[in-house]
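S.K.: what follows is a predicted protein model with its sequence.
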Amino acid sequence: MSEWKEVSLSELGKTITGKTPSSQYPEDFGDEVPFITPSDSFEKKYISRPERYLSRLGSDRLKDKIISSDSIMVTCIGSAMGKVAKNSLPSVTNQQINSIIVNENFDSDYIYYLFKNNYAVFRNAASGSTAIPILNKTDFDNLRFKVELDLNQQRKMVSILSKIDDKIEINNQINQELEAMAKTLYDYWFVQFDFPDQNGKPYKSSGGKMVYHPELKREIPEGWGVDSLWNIANFYNGLAMQKYRPDTNEDDYLPVIKIREMMNGFSKDTEKARLDIPTEAIVERGDILFSWSATLEVIIWGKERGALNQHIFKVTSDTYPKSFIYFELKSYLKVFKAIAELRKTTMGHITQDHLKQAKIVVPPIDLISKLDAKLQPIMLKQQMLENQNQELTQLRDWLLPMLMNGQVKVE
């Protein structure tokens, strides 16, 4: 039987504030126990592969900070305040995250969606004398929420939301497999040089003629060229979108694509830009984006139209198909990341000069087109799944407040 009551957060479970290992013990970091921070992807329901891990020694040193799987993690500092995710494995977080180990009276998915629906509560509760808002453990535990007490009703309420999130995650996994499939095919043709020769046999493995290229200091197929990434593509850098903010909240707008949005999609914190920005700064589905500062990554944008912020290139080409540009950038990314790492005394980034110095092997255009014809169906399927995920996300976000506030009941 449905019954609602207002309770404090501390009544929902045990709160654990995380901790970062001491710099005196670098051996505490390793590859065994997930170490989760606000920089990990809180846009997904589960964080299963964080950027960093602890060693077994490090987790033993912080054994009182370990949270069991299916705990609810809430970011409690700065611009990331109020983001919510669950952990799929026993983990440790840093001190900027408060986690709830949910007690037996509540379903953990229910508490996850309860917190997602009360994002503003966490944001508004932050305080502090500094410019960076902080939500400490005491204030965190004292927050109050209206909750459904009946456990069966809780599970009914969130079942549809969980199914939507499960479908989104399945689509993400399929897309990862499709990406790996496309890259394997690309590498086979243009990295291992085993594209089909005139007899349909693998070129290099079948004795195809290779010639030494002095600039690359390695052999490449006879007749192939060498050029720079800068010459084969157009790199348009985004704009400082704070100059293009809408005049009022009622104005139509484009969501701004910063590095955060590029990696995780749009959120409630996404900034807005006017519609009259330069055409070149508008990003459409299927555009190649290359973040060149701080976080270096290359993606094919799969979300709705947006406004391109500075520190991200939109990459196009007048000569070569998108698949060739995308995979050449992806292949060179590890070199760019090594360059950026050496520049971290400032902000790790790459420059136009690095793009001009980035030499790649360029196959004949007819061969590039043949491979593109094979890759297009894979990339199209990825785009379809991205579109489906966006629709599912919008549906979930529309249902969330109605279900969690009791406006809609699931029988």
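M.R.: That came through, no problem.
S.K.: CA atoms for contacts and neighbours, from now on please.
M.R.: Fine.
S.K.: need the nearest residue in space to residue 34, chain neighbours excluded.
M.R.: Spatial nearest neighbour of residue 34, excluding adjacent residues (CA to CA, 6 or more residues apart in numbering): residue 53 at 4.5 Å.
S.K.: any idea how far residue 33 is from the one you found?
M.R.: Residue 53 sits 5 Å away from residue 33, going by CA to CA, to the nearest Å.
S.K.: residue 92 now?
M.R.: Distance from residue 92 to residue 33, by CA to CA: 7 Å.
S.K.: likewise for residue 154?
M.R.: 31 Å.
S.K.: next one: residue 398
M.R.: 35 Å.
S.K.: those two: which is more packed in?
M.R.: residue 33 (21 against 11; other CA atoms under 10 Å).
S.K.: then this one, side by side with the first:
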Amino acid sequence: MVWNELLKREIPVGWNSLELQELCNINRGASPRPIDDFMDSTNTGIPWIKISDATEDIESPYLLTIRECIIPEGKNKSVSVKPDTLIVSNSATPGIPKFVEINACVHDGWLVLTNYESYLKYYLFYVIKMVRYNLLHLASGSIFKNLKTDYLKILPTLTPQKIILKKFDEKVKPIMKQILTMEKEIKELVKLRDTLLPLLMNGQVTLNSCLSQHHFHYFVKFNLWEVYVI
């Protein structure tokens, strides 16, 4: 272990302390103005990522469902992201990292992280997740209603050697992929539950006819809260 002046603590020999902007590009999202003129009431336009989409499930690493959309004309006035983009909330409830899993546009309440080495993908996510509460704890009053882009850019980031980062990525990648797969399955099961349960409860369909009609080979168990499809 050796003393690191920037972090004010000891770190392993060979590790480094870099500003976050040395590991990736950090840019702010953008909102078309006035926003009401660009909202799509039919929800068939371009998914529009807002902070509220993340706060519904803060612990999930992924954003799979977006509640609102903007019309195509708003795309050029916003910031577009593609699946697997890492974003971080910088307003309202700041410091939440998420991987976007759809093509969408990003509200100006988000920071977009790009241009990092592939093996840094999950490391960056967990670094931000780890320091989030420290950042909030250091803040006083209403400072962190908006997390300044420049502050995140200069955030001191403990950085192991490349070989360790690559080993970390090898270990974490299959776990994250499994989490994503399971979250997608849960989403489909919830959709199935919400479709079937009202029909079953009011007698419009029976369990046998439902299974027969859709050729499902599932065992469906009901309780007061959920429908499990196994």
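M.R.: Done, it's in. All values reported here derive from a predicted model rather than from experimental measurement.
S.K.: coming back round to it: so the host helix or strand of the residue nearest to residue 34 of structure 1 aligns onto which residues of structure 2?
M.R.: Using DSSP states H and E, residue 53 of structure 1 sits in strand 52-54. Across structure 2, nothing matches strand 52-54 of structure 1 (TM-score structural alignment).
S.K.: which residues sit against that strand?
M.R.: 28-36 (CA atoms under 8 Å, 6 or more residues apart in numbering).
S.K.: among the residues you listed, name the ones in strands.
M.R.: The strands, defined by DSSP state E, take in 29-36 from the contacts of strand 52-54 of structure 1.
S.K.: write the ChimeraX selection for whichever of the residues you listed are buried.
M.R.: This is the ChimeraX syntax for the buried subset of these, where burial follows 16 or more other CA atoms under 10 Å:
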select :29,30,33,34,35,36
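S.K.: need the helices for structure 2, in chain order.
M.R.: 51-55, 121-138, 149-153, 162-201, 207-214 (DSSP state H).
S.K.: dump these into CSV; add distance to residue 15 of structure 2 as well.
M.R.: Shown next, in CSV, are those (distance: least, CA to CA, whole Å):
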stretch, distance to residue 15 of structure 2
helix 51-55, 33
helix 121-138, 14
helix 149-153, 20
helix 162-201, 9
helix 207-214, 56
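S.K.: so which of those is the most packed in?
M.R.: A comparison of those by mean neighbour count, using mean count of other CA atoms under 10 Å, puts helix 51-55 on top with a mean of 17.
S.K.: now the end-to-end length of stretch 93-112 of structure 2.
M.R.: Termini of stretch 93-112 of structure 2 sit 16 Å apart (CA to CA).
S.K.: now do the buried residues in that stretch.
M.R.: Within stretch 93-112 of structure 2, the residues that qualify as buried are 93-102, 104-112, counting by 16+ other CA under 10 Å.
S.K.: one more: stretch 340-358 of structure 1?
M.R.: Within stretch 340-358 of structure 1, the residues scored as buried using 16+ other CA under 10 Å are 340, 348-350, 354-355, 358.
S.K.: of the residues you listed, which is the nearest to residue 258 of structure 1?
M.R.: residue 349 (15.2 Å; CA to CA).
S.K.: what do we get in structure 2 for that closest one?
M.R.: So, by TM-score structural alignment, residue 349 of structure 1 is matched to residue 146.
S.K.: show me what contacts the closest residue in space to residue 251 of structure 1 that isn't next to it in sequence?
M.R.: Leaving out its chain neighbours, the residue that sits closest to residue 251 of structure 1 by CA to CA, 6+ apart is residue 274, at 7.9 Å. Taking CA under 8 Å, 6+ apart, we find residue 274 of structure 1 in contact with 244-246, 251-254.
S.K.: now structure 2: which of those match?
M.R.: Compared against structure 2 with both residues aligned by TM-score structural alignment, their matches' CA atoms under 8 Å, these retain 244-246, 253-254.
S.K.: most neighbours among these, please name it.
M.R.: residue 254 (22 neighbours).
S.K.: just to revisit the earlier point, the helices of structure 2: which one's closest to residue 229 of structure 2?
M.R.: Taking the helices of structure 2 one by one with CA to CA, helix 162-201 is closest: 7.0 Å.
S.K.: quick one: the closest one to structure 1 mean distance?
M.R.: Compared with structure 1 after fitting, helix 162-201 of structure 2 has a mean deviation of 1.8 Å; criterion: mean CA distance after the TM-score superposition for structure 1.
S.K.: residues contacting residue 361 of structure 1?
M.R.: Taking CA under 8 Å, 6+ apart, we find residue 361 of structure 1 in contact with 220, 224-227.
S.K.: go again with 6 Å.
M.R.: Applying CA atoms under 6 Å, 6 or more residues apart in numbering, one finds that residue 361 of structure 1 lies in contact with 225-226.
S.K.: that one -> structure 2?
M.R.: Taking TM-score structural alignment for the superposition, residue 361 of structure 1 sits opposite residue 158 in structure 2.
S.K.: residue 225 of structure 1 too?
M.R.: Match for residue 225 of structure 1 (TM-score structural alignment): residue 16.
S.K.: near the closest residue to that match other than its chain neighbours, how many other residues are there?
M.R.: Leaving out its chain neighbours, the residue that sits closest to residue 16 of structure 2 by CA to CA, 6+ apart is residue 159, at 5.1 Å. Residues lying near residue 159 of structure 2 (other CA under 10 Å) number 21.
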